[in-house]
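> Take a look and give me a structure for this.
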Amino acid sequence: MQHSFLQNNRAFLYGDAVFETVKIIDGKILFLEDHYFRLMASMRILRMEIPMNFTMEHFESEILRAVQSESAEASARARITVYRNDGGFYLPVDNTISYQISVSKIEKPLYEFERQAYEVDIYKDFHVSKQLISTLKTTNKLIHITGSIYADENGLDNCLLLNEEKNVAEALQGNIFMLKDGILSTPPLSEGCLNGIMRKQILTLARTFENIEVAEAPISPFDLQKADELFLTNVIKGIQPITKYRKKEFETVFAGQLMAKLNAKVRLG
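All right, here's what the predicted structure looks like:
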């Protein structure tokens, strides 16, 4: 049976869509400006026509209206998916857009530092491309889907994705950071990683530590085994410490200090 919405929908047919997942605490969207401007940049890169009324205020009000309709005002996650309107095959009829917002409640509003074991490994079946489109949140997530299945089948909590030069690009659900000898590194966007909103926050917060040097630099799988700490970041989870990669186990001290600063920033608004 075909559903009429899907029959000609370009997001469904071709993955012709981008999305933002935001976290809402006490009726406020965290990192609102960053989410809005990333969405606008993504739409421009994909040649989508941005409506005149699609201001940051409109973006905010539409999301909060959807949250209120789900009675999830206290704490929630919302996803806004922007897709090119029906028509055409690979070549669209025009570049106008529509969007859909979905909402789910979150039980605990502030970020929580999780201390349980969290094991990762590398997913090698497919690679992330070192190109601008890889940095966008599009609805083409087949590498992340097949990687998630691989992680589940192998009893892993997450997997790391490589680019075509065999450097680490990102994790299945976020960006990766590595602490080694007082240097906190994360792959630059030129490595093909997602232009993460939480990635940006962590880079800024890490620079407030006097004893930490911050670098955007390529990370090889070999580098991971020499690290003092590894952790993942995304807007919903905040910071997820990695406790084990292959046979190497890691500390989580600095990740905990960063999480405290992140929550302080969130409380202050």
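
> Every contact and neighbour count from this point should use C-alpha atoms.
Noted.

> And the strands in the stretch 1-150 of the chain?
Secondary structure of the stretch 1-150 of the chain (DSSP state E, counting those that start in this stretch): strands at 17-25, 28-29, 75-84, 97-105, 119-128.

> Please state the offset of the last one from the chain centre?
Between the centre of strand 119-128 and the centre of its host chain there is 17 Å, according to C-alpha atoms, centre = their mean, to the nearest Å.

> what comes up buried for that strand?
Buried positions in strand 119-128, judged by neighbour count with 16 or more other C-alpha atoms under 10 Å: 119-123, 127-128.

> What helices and strands are in contact with the host helix or strand of I176?
Using DSSP states H and E, I176 falls within strand 175-180. Here strand 175-180 touches strand 168-171, strand 183-186, strand 229-234, going by 3 or more C-alpha pairs under 8 Å, 6 or more residues apart in numbering; DSSP states H and E.

> Measure how the last one sits relative to strand 175-180, angle-wise.
What that stands for is strand 229-234. With axes from the mean of the first three to the mean of the last three C-alpha atoms, to 10 degrees as the basis, strand 229-234 and strand 175-180 are set at 160 degrees to each other.

> other SSEs contacting the following helix or strand past strand 229-234?
For strand 229-234, the following helix or strand on the C-terminal side (DSSP H and E) is strand 238-242. On a contact count with 3+ C-alpha pairs under 8 Å, 6+ apart, strand 238-242 meets strand 229-234, helix 253-268.

> Point out the most buried one among those.
Across the helices and strands packed on strand 238-242, the average number of neighbours (mean count of other C-alpha atoms under 10 Å) peaks for strand 229-234, which reaches a mean of 23.

> now the angle between strand 238-242 and that strand, please.
Using the same axes, to 10 degrees: strand 229-234 against strand 238-242 is 150 degrees.

> which residues make contact with strand 229-234 from outside it?
171, 173-180, 196-199, 224, 239-243, 250-252, 254-255 (C-alpha atoms under 8 Å, 6 or more residues apart in numbering).

> Before we compare anything, build this one as well:
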Amino acid sequence: MSAEASTLAMFDGELLPLEAVRLPLPNRGLQFNDGFFETLICAGGRVKWLPDHAARLQRAAAALHLDLPASLSTPAALGATLTRFAAASGVAGPVRLRLQLWRGGGGLYAPPTANAHWLLTAAPFTPHDALIAQASFATGIRTQFSPLSFCKGPYALHYVLAAQERQARGLDELLLLDAHGHVAEAVAAAVFWLKNGVLYTPSLESGCVAGIRRAHLLRVARAHGLPCQEGLFAAAELLTAEAAFTANVAGIRAVAQIESVLFAADHPLLADLRRWEAV
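Okay, here's the model as predicted:
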């Protein structure tokens, strides 16, 4: 088993060496970004949060009017496909999988088919839960709510630009706002905060991605009686929080500072959330 990215891929159900993958042309994924992707973690022979991934996959396919291949169309089929590839990938330990889907065929904007191609790749998974020492609000890009903003891929260029701004400003994290100044998300993670015993997170109407870890944390918090509030919140409201953190499939990261405001990185409710979801 290897600690490097896998040299294998699965293309439309066929296991191939990466260098043998030949993407068909014309390619609507390249031409029009006519598709989406999922990032998943497979550990111990199981895919974490599989029902959530399957639900978002099905919702994204429906939104784009794509037919899912049978091997991806149900939670059971998706799980079997992913675990089979993870086992064959040669990656040691937990595996980070990327599943990319795009519409087949050519044409101009009006698509000629609902059939989808798909590609699976694998790399080692390393949890990412380090403290975010300094975060700030984005100035160069805003999120936009749409029928597709919940899934990953259609608005990928927004996050490329946000990551460039984060790097240019020397920040550990950048927080995106929507067009009306409401908090939306981080560059590649959901954002949460704690205040007066309540867990807050932006609603999907902010244009944020419907994050898998976001959904899981809200379920866990509610199951343990922690009040949760999803909504449209001004940046100033986040700055009054006791603690703030980001969450995605790679980990939960406490935020020490946003702009000039300090937060409690060791907040007891954040410790509770970490403990509850680890069960």
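
> sorry, back to before: using a markdown table, lay out the strands of the stretch 1-150 of the first structure together with distance to P218 of the first structure.
Shown next, in a markdown table, are the strands of the stretch 1-150 of the first structure (distance: least, C-alpha to C-alpha, whole Å):
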| stretch | distance to P218 of the first structure |
| --- | --- |
| strand 17-25 | 26 |
| strand 28-29 | 32 |
| strand 75-84 | 30 |
| strand 97-105 | 35 |
| strand 119-128 | 14 |
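
> out of those strands, nearest to N9 of the first structure?
Among these, the nearest to N9 of the first structure by C-alpha to C-alpha is strand 75-84 (8.2 Å).

> corresponding residues in the second structure for that closest one?
Residues 94-103 of the second structure are the counterpart of strand 75-84 of the first structure, counting by TM-score structural alignment.

> Over to stretch 27-37 of the first structure?
Counting by TM-score structural alignment, stretch 27-37 of the first structure corresponds to 45-55 in the second structure.

> Over to stretch 10-18 of the first structure?
The aligned range for stretch 10-18 of the first structure is 28-36, by TM-score structural alignment.

> List the buried residues of that stretch.
In stretch 28-36 of the second structure, the ones that count as buried by 16+ other C-alpha under 10 Å are 28-29, 34-36.

> Equivalent analysis for stretch 46-65 of the first structure, please.
46, 48, 59-60, 62-64.

> and those residues as CSV, adding distance to Y111 of the first structure?
Shown next, in CSV, are the buried residues of stretch 46-65 of the first structure (distance: C-alpha to C-alpha, whole Å):
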residue, distance to Y111 of the first structure
L46, 33
M48, 34
F59, 24
E60, 22
E62, 24
I63, 21
L64, 20
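
> Of these, which is the nearest to A217 of the first structure?
Once C-alpha to C-alpha is applied, the member of the buried residues of stretch 46-65 of the first structure that ends up nearest A217 of the first structure is L46, at 26.8 Å.

> Can you tell me what that closest one aligns to in the second structure?
By TM-score structural alignment, L46 of the first structure lines up with L64.

> Could you do L161 of the first structure as well?
L161 of the first structure maps onto L176 in the second structure, by TM-score structural alignment.

> For R77 of the first structure, give me its contacts.
Counted by C-alpha under 8 Å, 6+ apart, R77 of the first structure has contacts 21-24, 103-106, 236.

> conserved subset of those in the second structure?
Checked against the second structure using both residues aligned by TM-score structural alignment, their matches' C-alpha atoms under 8 Å, these keep these contacts: 21-24, 103-106.

> which of those lies closest to Q68 of the first structure?
Nearest to Q68 of the first structure among those, with distances taken as C-alpha to C-alpha, is V103, at 9.4 Å.

> Spatially nearest residue to the closest one, not counting backbone neighbours?
Using C-alpha to C-alpha, 6 or more residues apart in numbering and skipping residues adjacent in sequence, the residue nearest V103 of the first structure is A78, 4.4 Å away.

> residues near that neighbour, how many?
Using other C-alpha atoms under 10 Å, A78 of the first structure has 21 neighbouring residues.

> and what of L108 of the second structure?
10.

> For the buried residues of stretch 28-36 of the second structure, give me TSV that also has distance to A130 of the second structure.
Below are those laid out as TSV (distance: C-alpha to C-alpha, whole Å):
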residue	distance to A130 of the second structure
R28	38
G29	34
D34	34
G35	32
F36	28
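
> of these, closest to P17 of the second structure?
Nearest member of the buried residues of stretch 28-36 of the second structure to P17 of the second structure, counting by C-alpha to C-alpha, is G29, at 21.2 Å.

> my read: the closest one touches F37, true?
No. Contact criterion C-alpha atoms under 8 Å: G29 of the second structure and F37 do not qualify, at 10.8 Å.
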